[in-house]
Every structure is written in C-alpha cells, then in structure tokens.
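J.: can't give you the sequence, but here's the structure:
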C-alpha cells in the first residue's frame, strides 16, 4: 500500500489565500477530504488565534480533537523552532500538552532536538526525525542514540529548484545511509515538491504532499486544496 502523508497547512497563513486551512474546523474538513482522496496520515501545524504556528496546549488539543472527529488515520503535529524559538520553553510546552498527537516531527538540526525527542518518546508520542538538506541534521541523526527509536525519518529536501531538487534529494538519501533501519519519508517543497515526490515513488519510499509543501499541481496550475494534491500524487 502506498503511504502518502498529507501536510495540510505548514507555516502558511492567511496571506497565502483562503485555500489554506487554519482553524481547527477548517483543518478537520481538509483532513477528511484528503483522507477520502487516499492520504494515509495527517501532518498539521496548529495555529494561534492570529494564525501563527503554535505549540500551545490549548491550540494543539483543539486541533487534534477536531481532526480526529473527521479521520481515523494517525495525526501528527510540528514542533518546529519557529513556533517556539527557546528550546527550554519549547520543551515545557510539549510536556504541558493535554491531548497528545500520534506523532510529532522534530527537526534534528535544531537546538534542543534530542531532548525534545526524548520527552515525546517518554510520553508515548511517535517521533518523526526531520532531517533537512543543507543542514548537519543527517550527521546528528546518525550519531543519536534515539535514532533507532524514531517512527520514521522525514528526509526534507529544502531545494526549491525543480531542476536540481532530485539531485539534492539523492545526496540527502546518501547522507542518511541506512537511516538506522527506520522508514524514510522523502519530500520536497515549492518547485521541488513534485520532482522529489516522483523520485520517492520510484524508490518505493513513503511520500508527502499538501499545501505546506506546494500550492500548485504538477502542471503548474494552482490547486483547489489538499485533497486535489493527494489525488495528483496518487495519479488520480
């Protein structure tokens, strides 16, 4: 079975247009449509009332409850440093969550990643190890004692150039090596999203698509939403 994670919104906000779901209700609706289109897993960025990424226990709980009312697949959230730049405060936020996601992404190049991953694992939350191209994330992950315990590796290709993103992806995969035997989800962003997704399909790796990664279809036309992106990824 093809594994496709849908990334519903990312750090995008109201300036990116009404197609981007921000509120718990809008995220739930988008998740339901994407899963109906074939998504196997949901990744979401809970938002503050002003539309910014947040790790607030209240916002995380509201988002998870709403999405889970609509879908029966695993639901994960971000722990990106941009949502809470201070590592100690970020750790405190995660420890205060009252409703837990099935998994959470931890960017291995960010300060405090190891402690954050350990805290999530202690709480029974699966860890997606975000290893970004252009960072020392692969090196840090290779040396991490937590590496064998993560749910999967998110190999994140930050090269937005459609002409070079595939080469960047292959270099990142080489850096990851065996990835400690963990499943690898390979994805790109913006102009690199579709070339990298096609590479992931050819290599038999897990895939990701959604408005976080791109707002256009393979032909360059602007998408109507996450469900249409998932259908395109699955060849529909």
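T.: Yep, it's here. Model, not experiment: these values are computed from the prediction.
J.: from here on, just use CA atoms for contacts and neighbour counts.
T.: OK.
J.: neighbours around residue 85, how many?
T.: 12 (other Cα atoms under 10 Å).
J.: against residue 53, how distant is it?
T.: For residue 85, the distance to residue 53 equals 11 Å [Cα to Cα, to the nearest Å].
J.: what do you get for residue 191?
T.: Residue 191 is 23 Å from residue 53, by Cα to Cα.
J.: one more: residue 164?
T.: Taking Cα to Cα, one finds residue 164 at 29 Å from residue 53.
J.: state the distance from the most centrally placed residue in the chain to residue 180.
T.: Against the mean C-alpha coordinate of the chain, by Cα atoms, centre = their mean, the closest residue is residue 43 at 5.0 Å. Using Cα to Cα, residue 43 is found at 23 Å from residue 180.
J.: could you do residue 186 as well?
T.: 16 Å.
J.: ditto for residue 200
T.: Distance, residue 200 to residue 180, by Cα to Cα: 18 Å.
J.: again with residue 159
T.: For residue 159, the distance to residue 180 - Cα to Cα - is 24 Å.
J.: kindly report the same for residue 38.
T.: 28 Å.
J.: same deal with residue 20?
T.: For residue 20 relative to residue 180 (Cα to Cα), the value is 35 Å.
J.: quick one, which of these two is more surrounded?
T.: When residue 20 and residue 180 are compared for neighbours, residue 20 comes out ahead with 24 against 17, by other Cα under 10 Å.
J.: just confirm that one contacts residue 13, I think it does.
T.: Yes - using Cα atoms under 8 Å, residue 20 is in contact with residue 13, at 7.0 Å.
J.: give me the three-state assignment for the residue nearest to the centre of the chain.
T.: strand (DSSP: H, G, I helix; E, B strand; the rest coil).
J.: ok, it - contacts?
T.: 5, 6, 7, 8, 75, 76, 77, 78 (Cα atoms under 8 Å, 6 or more residues apart in numbering).
J.: put this next to the first one:
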C-alpha cells in the first residue's frame, strides 16, 4: 500500500507544486490516487498556512477530499498543530466530521490519551514511531498497541547512505507487533532509500511532497502524483523480484 502525504509542514516557497487550499488538496489527492495511492495523509491548514486541529478547518477539507477520492483519509495530530496535550484531546472530541484515521506521534506528551480519544470516536490510529526518539519503547508498553490501525515507522535520518540502516534499527526496536501492519517511510535524502527498503521487505510505505521534493533521479517533482507514480514503479519492481525469489540486497 502506498500512502500519499500531500503537504506536511512545508513552506510554500519550498515548492511551487505544493497544494495549499482545500480545493487544491482535493485535486492533488485525486491525481495521487489515480497514480496508485491507496490512502491519503494531510495536514489541515488555517488560511494563514498553520497546521490546525480545529473542526472549522477539518470539516471543509475532509468534505472536499471525500468528494474527490474514495480511499481512506487521515490527518496529523502533531504537537505543532496544538501544543497543549489536553487541548488536542478536546479538539478530537469537538470534531463534527471525522477522518478515517489520524497519526499520533508516540514520543509526544499525551499520546496515549489522544489515541484513546480517537479510538473512542471510531477514528483509526496510526502510531507514529520516529527514529531517534523513545517512541518505540513507549509504544511497546502501551495497552492500546493491539488496537492501532498501523504503525507509522518514520525514519528521521535524512542521509541517503545511513537511512536504510536506521530504518532496519527502528524496525528492530519495534519487534513483534502481533500482526499490526507497518508503514515504513523516510524524509528528504532518506525518503527514496527507505522507500526502496520498504518495498523489498513488502511493507506499506508513503511518499509525497511532505516527505520529499525530488524524484528518484534528482529532478524536482511536479506534483504528488508524480512522486506516487515513481514510488509505484519501485514497489512493483520489488514485488517482481520477491516473486522471482530474488534476494533482498539490504
């Protein structure tokens, strides 16, 4: 499964291809799904461009996305969108239009309470486990561990040479998840090496302008859909190698 991450916390100056308005995000999501994405992750934005968990921001965005795609749509709940842990829980309880899932960064204060509030409302939880944090350790002892939709294993190492090793170490920290699916992805210089590793291991992955602005050949991506198309080719090639008995080159 390839998830598309449409925008993230990017500054519009970083890429002219970055979708900004709810209408642009809906169009970008539709293009990405047509290119092969099976899931959408988005950062709801205020008119001034800040990430937000406000229902006034979520409602029109989710309405537009649901009208454009027929795949699950998820949102961020990162601490940068609402710094107060108690306020994040209140935001979730105030939502009138619900996403299919939401990511919860397990190393952030109040993650357990936030995840519980999401689950109580029927919203799937993506457990965000970042490399270089104590997220894996905290998640290992969480009573909510069996109930999450998937684990988002996020490799924050942006070095293309070392990122795959960091990814393998993170997967090792996660250990046996008892059947909970893992989505493995990287950022910037580490995005494509980690995506290739995820494809070789048969794991879910994600790509989009939130994570990387360049195509595998180093050219600037013209859209989220272009990134998804490139990822789909890599995943398909890895699947053929696995099917043919090819070895994982590491």
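T.: On my side now, so go ahead. In this text, all values refer to a predicted model and were calculated from it rather than measured experimentally.
J.: tm score of chain vs chain?
T.: Put the two chains on top of each other and the TM-score (TM-score structural alignment, normalised by the length of the first structure) is 0.98; 234 aligned residues with a Cα RMSD of 0.9 Å.
J.: mean deviation (superposed) between the strand of greatest length in the first structure and the second structure, please.
T.: Using DSSP state E to define each element, the first structure has its longest strand at strand 126-132. Compared with the second structure after fitting, strand 126-132 of the first structure has a mean deviation of 0.2 Å; criterion: mean Cα distance after the TM-score superposition for the first structure.
J.: aligned partner of residue 156 of the first structure in the second structure?
T.: The alignment partner of residue 156 of the first structure in the second structure, by TM-score structural alignment, is residue 154.
J.: ok so, going back, between residue 191 and residue 53 of the first structure, which one's more packed in?
T.: residue 53 (26 against 22).
J.: and the more buried one, what's its match in the second structure?
T.: Under TM-score structural alignment, residue 53 of the first structure pairs with residue 51 in the second structure.
J.: and for the aligned partner of residue 7 of the first structure in the second structure, the neighbour number?
T.: By TM-score structural alignment, residue 7 of the first structure lines up with residue 5 in the second structure. Residues contacting residue 5 of the second structure under the criterion other Cα under 10 Å number 25.
J.: list the contacts for residue 5 of the second structure?
T.: 40, 41, 42, 206, 207, 208, 209, 210, 211, 224.
J.: of the residues you listed, just say which sits nearest to residue 148 of the second structure.
T.: residue 41 (16.1 Å; Cα to Cα).
J.: which strands and helices sit next to the lengthiest helix in the second structure?
T.: For the second structure, the longest helix by residue count, based on DSSP state H, is helix 224-243. Secondary-structure packing of helix 224-243 of the second structure (3 or more Cα pairs under 8 Å, 6 or more residues apart in numbering; DSSP states H and E): strand 2-5, helix 22-35, helix 191-201, strand 205-207.
J.: of the ones you listed, flag the one that's most buried.
T.: For these, the largest average neighbour count (mean count of other Cα atoms under 10 Å) is found in strand 205-207, namely a mean of 28.
J.: would you check the span in the first structure matched by that strand?
T.: Going by TM-score structural alignment: strand 205-207 of the second structure matches residues 207-209.
J.: average distance between that stretch and the second structure?
T.: Stretch 207-209 of the first structure sits 0.6 Å off on average (mean Cα distance after the TM-score superposition for the first structure).
J.: what residues does that stretch touch?
T.: Here stretch 207-209 of the first structure has contacts from 3-7, 185-187, 193, 197, 200-201, 226, 229-230, 233, using Cα under 8 Å, 6+ apart.
J.: burial measure for the counterpart of residue 175 of the second structure in the first structure, as a count.
T.: By TM-score structural alignment, residue 175 of the second structure lines up with residue 177 in the first structure. When neighbours are counted by other Cα under 10 Å, residue 177 of the first structure registers 12.
J.: residue 50 of the first structure versus residue 177 of the first structure, what's the distance?
T.: 41 Å.
J.: how is the aligned partner of residue 62 of the second structure in the first structure assigned, secondary-structure-wise?
T.: In the first structure, residue 62 of the second structure lines up with residue 64, judged by TM-score structural alignment. Classification of residue 64 of the first structure by three-state DSSP places it in helix.
J.: which non-adjacent residue is nearest residue 64 of the first structure?
T.: In space, and not counting its chain neighbours, residue 64 of the first structure is closest to residue 101: 6.9 Å by Cα to Cα, 6 or more residues apart in numbering.
J.: need the contact list for the aligned partner of the one you found in the second structure.
T.: Taking TM-score structural alignment, the alignment pairs residue 101 of the first structure with residue 99 from the second structure. By Cα under 8 Å, 6+ apart, the contact set of residue 99 of the second structure is 62, 72, 73, 74, 75, 123.
J.: report the buried members of those.
T.: Burial by neighbour count, judged by 16 or more other Cα atoms under 10 Å, picks out 62, 73, 74, 75, 123 from the contacts of residue 99 of the second structure.
J.: does the fourth one belong to a helix, a strand or coil?
T.: Just to be clear, that refers to residue 75 of the second structure. Residue 75 of the second structure - assigned by three-state DSSP - is strand.
J.: residues touching it, list them.
T.: 41, 42, 43, 44, 99, 101, 102, 103.
J.: highest neighbour count among those?
T.: Counting by other Cα under 10 Å, top hit in the contacts of residue 75 of the second structure: residue 44 with 31 neighbours.
J.: how close does that residue sit to residue 139 of the second structure?
T.: From residue 44 of the second structure to residue 139 of the second structure the distance is 26 Å (Cα to Cα).
J.: for residue 228 of the second structure, same thing?
T.: 29 Å.
J.: of these two, which one has the most company?
T.: Neighbour totals were compared for residue 228 of the second structure and residue 139, and residue 228 leads with 27 against 21 (other Cα under 10 Å).
J.: the more buried one matches what in the first structure?
T.: So, by TM-score structural alignment, residue 228 of the second structure is matched to residue 230.
J.: same deal with residue 14 of the second structure?
T.: That one, residue 14 of the second structure, aligns with residue 16 by TM-score structural alignment.
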